[in-house]
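Participant: Just the structure for this:
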Amino acid sequence: MKFDTVIIGGGLSGLVCGIRLLQHGHRCAIVSSGQSALHFSSGSFDLLNALPDGEVVTNPQKSVKDLIRMSPCHPYAKLGGDKFCELAGESEAFLRGIGLSFQGDSMGNHYRITPMGTLKPTWLSTSDFAVSKSERELPWRKVSIFNIAGFLDFYPQFIADEFAKIGTKSDIHLFSLPGLDHLRRNPSELRSTNIARILDKESNKDELIRILGKAAPDSDAIIFPACFGLENANMLPALGRATGKPIYLIPTLPPSIIGIHTQQYMHDYFIHSGGVYMLGDTVKRADVEDNRVTKVYSYNHGNIPFSANNIVLATGSYFSQGLIATRSRVYEPVFDLDVSFNSDRKDWYNRNMFDSQNYQEFGVKTNETFNALRKGKVVENLYVSGAVLEGFNPVKEGSGAGVSILSALFIADKILSK
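Facilitator: From the prediction side, this is the model:
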């Protein structure tokens, strides 16, 4: 099977790279083993929330030079400050251009509301999310918070308590629908994905309008768990128009409806643009000759190889087994690429789980153009994108989505320039 580019990994980074290539006429295939980390995401995309020394970042474009100085192996350092700023703007235009609606920009982080009601800086949030421009106040004097009776992945009282600390009052409403009763019999079934399939039904619209109509007359907005939009993107706007109050979502604990929707939407966009998406398959090995990948082989296709002018490795980190950790080493399982990690296992982690963990920064080594290194040599047509890269801590820095998107666009443009 012959393609211009084969991408290994169908998460955020792989899909962004693939869609960009398809937009310029490349024949592109994605090989994906299963669910991506998007299914467990908050629904917001972080670009840069903190520097390695812990300093809070308010403007990623202004702070990227300090990051590069502190972390010279960081993916953003390989891009360089100017390219970072350029790609950040291109990323926003790219996502909106394919039909994903986000609020925010790289000139200044805003604050999304977490499932516990606290405020966390971020780069882009879906347009329906409850956000604030300031961490010290919310844009509403009073809100009405709604939750499904028995739903344990959303905490209205915690949210109300946190809101009260920064001057916003709340009233709380619990409700149910007949369609939710069978889910409630088993608490493990009363999850956001199952709830969304019921709330998205047009047959429940009138009852939801009646329930939301109980919001306090003096409330400025309605707050609701992110349990809409899995199968019906029109329901939430319709409810807002009917109630006469803006309705904002707060993410629940995983699984993430917004993340799943984003994954499905980008997957469908890739397919409709002419891409080949092979779900449930895993690349197991490759032929490398003269520092070029000539063929890759997957489990499902046996001895029938994929051949392409370019290969992009976007397999993610430990979560998706893009990196494998044993007691003595960390390795990349497909190409056996060079991986940076500390030789002493005691240096991999810190016993305080809330401190920075060194293993988060382990990853595949690349040159300045994200070509993979194998036995110290550059693999000319193999590029590495996203969470599998070395040199950054996505948790402490709040940079995971940014690295995935910016490296994907950079690599796609590098391929297209050949």
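
Participant: C-alpha only now, for contacts and for neighbours.
Facilitator: Noted.

Participant: Check which residues of stretch 27-44 are buried.
Facilitator: 27-33, 35-44 (16 or more other CA atoms under 10 Å).

Participant: residue ranges for the strands of the stretch 301-418 of the chain, please.
Facilitator: Applying DSSP state E, counting those that start in this stretch to the stretch 301-418 of the chain gives strands spanning 307-313, 324-325, 330-331, 339-340, 363-364, 371-374, 377-384.

Participant: Actually, the stretch 51-200 of the chain.
Facilitator: 102-103, 110-113, 119-122, 124-126, 131-132, 142-148, 169-175.

Participant: quick one on the thing from earlier: which of the strands of the stretch 301-418 of the chain sits most buried?
Facilitator: strand 363-364 (a mean of 28; mean count of other CA atoms under 10 Å).

Participant: Dump the strands of the stretch 51-200 of the chain to a markdown table, plus distance to Tyr359.
Facilitator: Below are the strands of the stretch 51-200 of the chain laid out as a markdown table (distance: least, CA to CA, whole Å):
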| stretch | distance to Tyr359 |
| --- | --- |
| strand 102-103 | 31 |
| strand 110-113 | 27 |
| strand 119-122 | 23 |
| strand 124-126 | 27 |
| strand 131-132 | 31 |
| strand 142-148 | 38 |
| strand 169-175 | 41 |
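
Participant: Sequence B follows; please return its structure for comparison with A:
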Amino acid sequence: MKFDIAIIGGGLAGLTCGIRLAEQGKRCAIISAGQSALHFSSGSLDFLSYMPDGSVVKNPLDALEDLAKQSPEHPYSRLGADCVSQMAQQAERLLINCGLSFTGNVAQNHMRMTPLGTQRATWLSPTEVPTSTIGEALPWKRIAIIGIEGFLDFQPQLAAGSLEGKGIEAITDYLHVPALDRLRNNPSEFRATNISRVLDLAENTELLADELVRLAQDVDAVILPACIGLDNPDAVSLLCRRVGKPVMLVPTLPPSLLGIRMHQALRSRFRQLGGQFMPGDAVLRADLDGDKVKKIYTRNHTDIPVTAEQVVLASGSFFSNGLVADFDRTYEPIFGLDMMTESQRADWTKESMFASQPYLRFGVKTDNQLRAMIDGKSISNLFAIGAVLGGYDPLQQGCGAGVSLVSAQYVAEQILAMSEVTA
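Facilitator: Presented below is the predicted three-dimensional model:
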């Protein structure tokens, strides 16, 4: 199987890199081993929410110079502020072209509401998610936070308690839609995605609207757990029209409807552009000839190799098995790439669970063009993007999605530029 580009990993980084390349006519294959980490995400995308010293970032682009001083190994620092800014704005346009709608832009972070009613700085949030300007409260004085009877993955009282501490009057209640009774009788099936497949049916969306009208008569806005709108993107707009006030969504425990919806939109766009998506497959090994990857062997295609002019590693971190930790070492399992890591296991973690954990900064080493390295030498046609990269803490710094999108767009542009030279 021959392609122009083979991408290992079907998450945010792999899909957006593939989309950009496919938009320019490149024949791309994405080999995806399992569920994307997007299925477990909030649906909001962080660019740079906090500096390594813990300070909140309001204007991310203005913070890149200071970031380079505090964290010179960060992927943003390696690429440079001008490049990062251009790639972030390109990523915003790409997401819009995939049919996704967000609040925010890379010039200024905003605050999004979490399921606990707290606020977190971020870059882009789905338009249904409650947001506010940094330093300000949500734009409503009285809010109804409505749970779903029997749904344990969202507790409206916890969110209400946090909001009331910020001077917002929050009332709580639970809605009951008879169409959910069958799911409710089986707690293992009573999850956000399954609930949405019921509520997204037109007749049930109407019943839900009637319930919300009854429960939220004297409030400025309604907040629901994100359990609607997976298969029917117009469902939330319909609720807003019927209720006559904003109806907003907050993410629940995984599986996350907002994250899954994003993944579906990206995958659909990639396929529409002619991309080959290989779900449920895994790359087992690769053949290298000197400084080039020649063949890739996958679990499903056994002895039939995938060949490509360029290969992009977007396999993720430990969560996605793009990186592996044994008792005494961490490593990249497909190519055996050079790693940013600590040799002593005692140095992988900090005693406090709230501290920045060193292992989160582990990842593959690259040159300044994000080519992966073996024994200190760059592999000429192997690029690394997203969570497999080392040098940054996606949780403490709030930059995981940003690194994925920026590195994906940067590598796509590198490959396109090389294609023009060789054409």
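
Participant: quick one on the thing from earlier: Throw the strands of the stretch 51-200 of structure 1 into JSON lines and include mean neighbour count and distance to Ala412 of structure 1, thanks.
Facilitator: Below are the strands of the stretch 51-200 of structure 1 laid out as JSON lines (neighbours: other CA atoms under 10 Å; distance: least, CA to CA, whole Å):
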{"stretch": "strand 102-103", "mean neighbour count": "18", "distance to Ala412 of structure 1": "22"}
{"stretch": "strand 110-113", "mean neighbour count": "24", "distance to Ala412 of structure 1": "28"}
{"stretch": "strand 119-122", "mean neighbour count": "22", "distance to Ala412 of structure 1": "25"}
{"stretch": "strand 124-126", "mean neighbour count": "22", "distance to Ala412 of structure 1": "22"}
{"stretch": "strand 131-132", "mean neighbour count": "22", "distance to Ala412 of structure 1": "32"}
{"stretch": "strand 142-148", "mean neighbour count": "22", "distance to Ala412 of structure 1": "43"}
{"stretch": "strand 169-175", "mean neighbour count": "16", "distance to Ala412 of structure 1": "47"}
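
Participant: Those: which one's closest to Lys245 of structure 1?
Facilitator: With CA to CA as the measure, strand 142-148 is the member of those nearest Lys245 of structure 1 (10.1 Å).

Participant: That closest one vs structure 2, average distance?
Facilitator: Compared with structure 2 after fitting, strand 142-148 of structure 1 deviates on average by 1.1 Å (mean CA distance after the TM-score superposition for structure 1).

Participant: same deal with stretch 82-89 of structure 1?
Facilitator: With mean CA distance after the TM-score superposition for structure 1, stretch 82-89 of structure 1 averages 1.4 Å from its match.

Participant: Enumerate the positions of that stretch that are buried.
Facilitator: 84-85, 87-88.

Participant: So which bit of structure 2 is that stretch matched to?
Facilitator: Here stretch 82-89 of structure 1 aligns to structure 2 at residues 82-89, judged by TM-score structural alignment.

Participant: who touches that stretch?
Facilitator: Applying CA atoms under 8 Å, 6 or more residues apart in numbering, the contact partners of stretch 82-89 of structure 2 are 61, 76, 106, 402, 405-407, 409-410.

Participant: In helices, which of the residues you listed fall?
Facilitator: 61, 76, 402, 405-407, 409-410 (DSSP state H).
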